[in-house]
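K.L.:
Quick one, fold the following:
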Amino acid sequence: MGGENFSELINYLQEIPAVDVFGSGIFENGLWWVKFNIDIRHPNAWQVVQEIGHVVNYISVNERLPTVFYPVSPAPYMNGGPDEFLSWIIETEDPDFTPDDMKEWLSGRLPQPVSDLTAWDVDDD
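P.N.:
Just a heads-up that it's a prediction; the model follows:
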């Protein structure tokens, strides 16, 4: 699997408000990952975290996707705060689940169009 196999997923993630993809790769065992920043000062940042977390980690209680979404950070006391050093990873736990599969699951369930800020507004009343 080459880097070009990530292009659809990366392009899709880049359209999500506050997201900036900066890395992707494949482990020797065939499992892949995508790493990105979410601008925590963006008004939709936590909505983005919640929506991605729902699809990637918990789309169904009974049939979960073979993927995980989680935050990562170097030691804050040595580097700095979450504005600069908190990043996020989506990775697969099944080499048969491709980046294109992940893109399809996300695009079918996240607000549409994904780049439209008004689509991300949630009525909290």
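
K.L.:
from here on, contacts and neighbour counts on C-alpha atoms
P.N.:
Will do.

K.L.:
which residues touch the nearest residue to L86 once chain neighbours are set aside?
P.N.:
Closest residue to L86 apart from its sequence neighbours, by CA to CA, 6 or more residues apart in numbering: S73 at 5.0 Å. By CA atoms under 8 Å, 6 or more residues apart in numbering, the contact list for S73 reads F85, L86, S87.

K.L.:
Show the buried residues in those residues.
P.N.:
Buried members of those, scored by 16 or more other CA atoms under 10 Å, are L86, S87.

K.L.:
same for the biggest helix by length in the chain, what does it pack against?
P.N.:
Of all segments of type helix in the chain, defined using DSSP state H, the longest is helix 45-58. Counting contacts by 3 or more CA pairs under 8 Å, 6 or more residues apart in numbering; DSSP states H and E, helix 45-58 packs against strand 67-72, helix 99-109.

K.L.:
any idea where the strands of the chain begin and end?
P.N.:
19-26, 32-38, 67-72, 87-92 (DSSP state E).

K.L.:
Second chain to compare with the first, below:
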Amino acid sequence: MKLPHLFSKQNKKAASETTVLGDVVEYSNAQTEPLNPIFQTLSDFIGKTPAAKFLSAETTEQGWWVRMEIDIHHNLAWQVVQEYGYVLNNVSFTEKLPTVFKPTSPPPYMNGGPEDFLTWIIECHVNDFRPELAKEWLEGRLPRPIGDLTEWEHSD
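P.N.:
From the prediction side, this is the model:
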């Protein structure tokens, strides 16, 4: 994917970043190394969620993170954002999960539209809360079965 007008804001900062970035011609969130097995169940679950696509995951010294895409043109995109956000950010006022679900994008000078550059992150800063537990919390509170689009329809 080619970057649209990579450095459209021509200023000193962008010019200096041109030298730092060198030959950047492509932006990708896709997993380049083999997936750590601790992420397999959460990755599979995300892949079954309407409009969602697993991109990458990594462990850190303090926890882990998962990056995913949500197809903004899918009719259930906003509902997926709401469901994931509710469970991972606010499912309980008294006992919050150690997770954060939030949007992310590359720096503005690399940015195009949300179709190409908007991704979502699930972050956890606690090693004891494994990705499989996040999947279990999501699975227990999102429509079931997760891939059945009729279960996602609201009856108003």
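
K.L.:
quick revisit: what comes into contact with the longest helix of structure 1?
P.N.:
16-18, 38-40, 64-65, 67-70, 90, 105-106, 109-110, 120.

K.L.:
any idea how far N11 of structure 1 is from I89 of structure 1?
P.N.:
As judged by CA to CA, to the nearest Å, N11 of structure 1 and I89 of structure 1 stand 16 Å apart.

K.L.:
same question, D123 of structure 1
P.N.:
In terms of CA to CA, D123 of structure 1 sits 28 Å off from I89 of structure 1.

K.L.:
And these two? Which one has more around it.
P.N.:
I89 (18 against 5; other CA atoms under 10 Å).

K.L.:
hang on, the earlier thing: could you redo the helices and strands packed on helix 45-58 of structure 1 as a markdown table and give each row distance to Y58 of structure 1?
P.N.:
Listed next are these as a markdown table, based on distance: least, CA to CA, whole Å:
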| stretch | distance to Y58 of structure 1 |
| --- | --- |
| strand 67-72 | 9 |
| helix 99-109 | 12 |
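
K.L.:
Let me know which of the ones you listed is the nearest to N5 of structure 1.
P.N.:
When these are compared by CA to CA, helix 99-109 sits nearest N5 of structure 1, at 6.8 Å.

K.L.:
What lines up with T67 of structure 1 in structure 2?
P.N.:
Taking TM-score structural alignment, the alignment pairs T67 of structure 1 with T99 from structure 2.

K.L.:
residues touching its match, list them.
P.N.:
T99 of structure 2 touches L88, N89, I122, E123, C124, H125, counting by CA under 8 Å, 6+ apart.

K.L.:
for stretch 84-95 of structure 2, which positions count as buried?
P.N.:
Buried, per 16+ other CA under 10 Å, within stretch 84-95 of structure 2: Y84, G85, Y86, V87, L88, N89, N90, V91.

K.L.:
Save those as JSON lines, and put in distance to W65 of structure 2 too.
P.N.:
Listed next are the buried residues of stretch 84-95 of structure 2 as JSON lines, based on distance: CA to CA, whole Å:
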{"residue": "Y84", "distance to W65 of structure 2": "14"}
{"residue": "G85", "distance to W65 of structure 2": "15"}
{"residue": "Y86", "distance to W65 of structure 2": "17"}
{"residue": "V87", "distance to W65 of structure 2": "16"}
{"residue": "L88", "distance to W65 of structure 2": "12"}
{"residue": "N89", "distance to W65 of structure 2": "14"}
{"residue": "N90", "distance to W65 of structure 2": "18"}
{"residue": "V91", "distance to W65 of structure 2": "19"}
